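>>> What would the 3D arrangement of this be:
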Amino acid sequence: MRFKNARNYDEFAQAQNWAAKSLVSLIETFRGEFGSVYEIGCGSGLLTKVLLERLEIKHLSLNDLYESQIMNGFHSQIGDICQIEMPKGLDLVVSSSVFQW
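Prediction:
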């Protein structure tokens, strides 16, 4: 799905919102501060927004197959995660609904 065409995705993605919040809650039980975080398959930014609201992150890098608006202002990598090199020195690599897609 190309998220630039999915105008109401966030509004109707109830399962994805629940998954993002549950994942961040689980992460919070172990740690709340991270120097460098890499999100695989950020899409429209559902998980990204929860990460930024609930965790202290110094540097966030985002990846997706297609560029989305949430990627503006962050280090971003466009492309298939299986074919690109991830940044080095990461404290957390996270992904959520990318596995469903």
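>>> CA atoms for contacts and neighbours, from now on please.
Fine.
>>> can you give me the helices in this structure?
Using DSSP state H, the helices found in the chain span residues 9-12, 14-30, 46-54.
>>> Specify the angle between the longest strand along the chain and helix 46-54 in degrees.
Scanning the chain for the longest strand, with DSSP state E as the assignment, gives strand 56-64. Orientation check (axes from the mean of the first three to the mean of the last three Cα atoms, to 10 degrees): strand 56-64 against helix 46-54 gives 170 degrees.
>>> who's in contact with strand 56-64?
With contact meaning Cα atoms under 8 Å, 6 or more residues apart in numbering, strand 56-64 is reached by 32-43, 71, 74-81.
>>> Swap in 7 Å and give it another go.
With contacts defined as Cα atoms under 7 Å, 6 or more residues apart in numbering, strand 56-64 is touched by 32-43, 71, 74-79.
>>> Of all the residues in it, which ones are buried?
Using 16 or more other Cα atoms under 10 Å as the test for burial, strand 56-64 gives I57, L60, S61, L62, N63, D64.
>>> Next, the second sequence, to be compared with the first:
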Amino acid sequence: MITINRPNKIRDCFNKASETYDTNCQVQLRIAKSLINQVKNYQLSFNKIFDLGCGTGISTKILAETLEYEYLHAVDFAERLLEIARVRLAAYGAIVVESDFDLLDYQTEAYDLIFSNMSFQWSLDLIALIKKIHSILLSDGILAFSIPLSGTFYELNLGHVNQLFTQDKILDILNEIGFTTIYHYSESITNVFDSVPLALHSIKSIGANCLPQSMNKTLCGKSITEKFFKKNEPPYTLTYQIGYFFLKK
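Okay, here's the model as predicted:
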């Protein structure tokens, strides 16, 4: 996973994608709906819900419309995404905070559901983050999250920079911290494109999501070339390897 300081350029990538994210996040939305349905099928009513990495609030809105709750908190570090989220979530009584979830003070609230859709890959220290989450969950509280796994975008020439965790490694971390796994599963989602620019635009339009940090320098800039793909003719595919984790404290 990412182990070096996250540059402001990552935040800039997400901010630049604020106007294109909602119309290009079909994969992320599909994953969110699946995760939220799993939560609903297990438990419908909660007191305090915390959404980490809420982005534009497009997934948070579905969460708010699906579950019953007293308090809904949401956090993200990209201010332009949060401008959209605050408007979108105003009718749901959500408290939306601009902050890096790695740096939040996690000692002030106790939640019975912490939710995150496709965000934890950006943590500087996933183990430390999950420990903090465990500490603020109530007894029997739920952690539900999705995350891209090792093998995501295998079609690209990422080489040694692909530092995403395997599903087994994440399960080991969760077990060591003290979570009880209710269920977990993984799936592959593949998108097909006629050209390299279309494929890589699909990444940029959602803030270069799911890529290791060291790839963002190029994908957020102007140097988008065919050298990134292992194949040199269409069709071009981008495959997400997604892990779903549903746990109890």
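>>> Overlay the chains and give the TM-score.
Overlay of the two chains. TM-score (TM-score structural alignment, normalised by the length of the first structure): 0.86; 100 aligned residues with a Cα RMSD of 1.8 Å.
>>> which of the buried residues of strand 56-64 of the first structure lies closest to V98 of the first structure?
Among the buried residues of strand 56-64 of the first structure, D64 lies closest to V98 of the first structure (Cα to Cα), at 9.0 Å.
>>> In space, what's closest to that closest one - neighbours in sequence excluded?
Excluding the flanking residues, the one nearest D64 of the first structure by Cα to Cα, 6 or more residues apart in numbering is G41, at 4.3 Å.
>>> Need the counterpart of that neighbour in the second structure.
Alignment note (TM-score structural alignment): G41 of the first structure maps to G53 of the second structure.
>>> now E85 of the first structure
That one, E85 of the first structure, aligns with D105 by TM-score structural alignment.
>>> One more: F12 of the first structure?
Using TM-score structural alignment, the equivalent of F12 of the first structure in the second structure is N24.
>>> In the first structure, what residue corresponds to Y42 of the second structure?
Matched to the first structure by TM-score structural alignment, Y42 of the second structure sits across from F30.
>>> ok, how many other residues are close to that match?
If you count neighbours by other Cα atoms under 10 Å, F30 of the first structure ends up with 8.
>>> Repeat that for L47 of the first structure.
Using other Cα under 10 Å, L47 of the first structure has 26 neighbouring residues.
>>> Verify the stated contact: it with W18.
No. Applying Cα atoms under 7 Å, one finds L47 of the first structure not in contact with W18, separated by 9.7 Å.
>>> ok, L129 of the second structure - contacts?
By Cα under 7 Å, 6+ apart, L129 of the second structure lies in contact with D102.
>>> Which helix or strand contains it?
helix 126-136 (DSSP states H and E).
>>> State the next helix or strand along the chain beyond that helix.
Downstream of helix 126-136 of the second structure, the first helix or strand assigned by DSSP H and E is strand 137-148.
>>> so where is that next one in the first structure?
Counting by TM-score structural alignment, strand 137-148 of the second structure pairs with no residue of the first structure.
>>> In the first structure, which residue range corresponds to the helix or strand following that strand?
Using DSSP H and E, the helix or strand that follows strand 137-148 of the second structure towards the C-terminus is helix 167-177. Counting by TM-score structural alignment, helix 167-177 of the second structure falls onto no part of the first structure.
>>> quick one, whatever helix or strand comes next after helix 167-177 of the second structure and helix 167-177 angle?
Next helix or strand after helix 167-177 of the second structure toward the C-terminus (DSSP H and E): strand 180-193. Per the same axes, to 10 degrees, the angle that strand 180-193 of the second structure makes with helix 167-177 is 150 degrees.
>>> Now do strand 180-193 of the second structure: which elements does it pack against?
Secondary-structure packing of strand 180-193 of the second structure (3 or more Cα pairs under 7 Å, 6 or more residues apart in numbering; DSSP states H and E): strand 236-248.
>>> how distant is stretch 50-57 of the first structure from the center of its chain?
How far stretch 50-57 of the first structure lies from its chain's middle: 11 Å, per Cα atoms, centre = their mean, to the nearest Å.
>>> That one corresponds to what range in the second structure?
Under TM-score structural alignment, stretch 50-57 of the first structure corresponds to residues 62-69 of the second structure.
>>> List the buried residues in that stretch.
Counting neighbours by 16+ other Cα under 10 Å, one finds that the buried residues in stretch 62-69 of the second structure are L63, A64, T66, L67, E68, Y69.
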